[in-house]
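>>> Just the structure for this:
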Amino acid sequence: MEYSEGRLGRVFVIRLEDGEDLISSLDRFLAEKEVASGTILFLGALRRGRLIAGPREPTIPPTSPFVEDLEGGWETFGVATIYPGGGGEPRVHIHASVGRSDKVLTGCLRERADTYLVVEAVVFEILGLGARRLLDERSGLCLPVLEERF
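Next comes the predicted model:
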């Protein structure tokens, strides 16, 4: 287990409008506000998007993911972590649950997630955190690497 300790910095409340891409909008906002580390909570609805709902087999590295393309109005809520990448830019990892009628999915939002009506997000900045999101050779994924800090 690794850990790092930080302190709460700024808190932002964001409203994304119909048609805005949740992923690219958050990426732009975090870069503009220079938020290096933190977490995001969000809720609302998505018109379309792509969700990775786990691998077909639990192997390392993971292969053959279940890819779900979302179309229509899907209710959603989720959480994301923010850590700097290798070049210092904020890197966001988003997991969400989505539902429409009697179908419910949970997974990692990737590539695009277009807002339907509205998505409300709260960004909590964490200061003094010793964290980076770096490529892990074993898994082939960009994972958080934490260092102990006080």
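>>> C-alpha from now on. contacts and neighbour counts both.
Will do.
>>> Spit out the contact partners of the closest residue to Pro90 other than its chain neighbours.
Spatial nearest neighbour of Pro90, chain neighbours left out: Pro84 (4.3 Å); criterion: Cα to Cα, 6 or more residues apart in numbering. Pro84 sits next to Ala36, Ser37, Pro90, Arg91, Ala131, Arg132, Arg133 when contact means Cα atoms under 8 Å, 6 or more residues apart in numbering.
>>> to compare against the first, here's another:
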Amino acid sequence: MKYSEANLGRIFILRLEHGDKVPDTIEKFAKDHQIDSAILHFLRGVDTNSKVVVGQEDGTAKKPRAMVTELLGTSER
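I've put the predicted structure just below:
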């Protein structure tokens, strides 16, 4: 087993407006605030047919491929 310990750092709460592109908005915010790693929680507000990256298809691959899923409605994926 491997583990690491972390301390709670800065916390940001973002509310995107209608028409904001999720990846573009979050990536710009992260760049503007010098954020190089984060945990992201979505609370409501993702439209049906939105696509999100939920992980890597193969975590051991030298060149990872994103595992993308399309949200078809209310989902807990």
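>>> Provide the TM-score value for the superposition.
The TM-score (TM-score structural alignment, normalised by the length of structure 2) is 0.58; 66 aligned residues with a Cα RMSD of 3.1 Å.
>>> got a markdown table for the contacts of Pro84 of structure 1, with neighbour count, secondary structure and distance to Gly49 of structure 1 too?
Shown next, in a markdown table, are the contacts of Pro84 of structure 1 (neighbours: other Cα atoms under 10 Å; DSSP: H, G, I helix; E, B strand; the rest coil; distance: Cα to Cα, whole Å):
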| residue | neighbour count | secondary structure | distance to Gly49 of structure 1 |
| --- | --- | --- | --- |
| Ala36 | 23 | coil | 25 |
| Ser37 | 25 | coil | 25 |
| Pro90 | 23 | strand | 21 |
| Arg91 | 24 | strand | 19 |
| Ala131 | 23 | strand | 28 |
| Arg132 | 24 | strand | 26 |
| Arg133 | 24 | strand | 23 |
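>>> Reformat those residues as JSON lines; add distance to Glu5 of structure 1.
Shown next, in JSON lines, are these (distance: Cα to Cα, whole Å):
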{"residue": "Ala36", "distance to Glu5 of structure 1": "14"}
{"residue": "Ser37", "distance to Glu5 of structure 1": "12"}
{"residue": "Pro90", "distance to Glu5 of structure 1": "18"}
{"residue": "Arg91", "distance to Glu5 of structure 1": "19"}
{"residue": "Ala131", "distance to Glu5 of structure 1": "10"}
{"residue": "Arg132", "distance to Glu5 of structure 1": "13"}
{"residue": "Arg133", "distance to Glu5 of structure 1": "16"}
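>>> between these, which is nearest Val122 of structure 1?
Ser37 (13.7 Å; Cα to Cα).
>>> Distance-wise, check the residue mapped onto that closest one from structure 2 relative to Lys21 of structure 2.
Residue correspondence to structure 2 (TM-score structural alignment): Ser37 of structure 1 is matched to Ser37. Going from Ser37 of structure 2 to Lys21 of structure 2 by Cα to Cα, to the nearest Å gives 19 Å.
>>> where do the helices sit along structure 1?
All helices of structure 1, identified by DSSP state H, fall at 22-33.
>>> most centrally placed residue in it?
Among the residues of structure 1, the one closest to the centroid is Ile94, at 1.8 Å (Cα atoms, centre = their mean).
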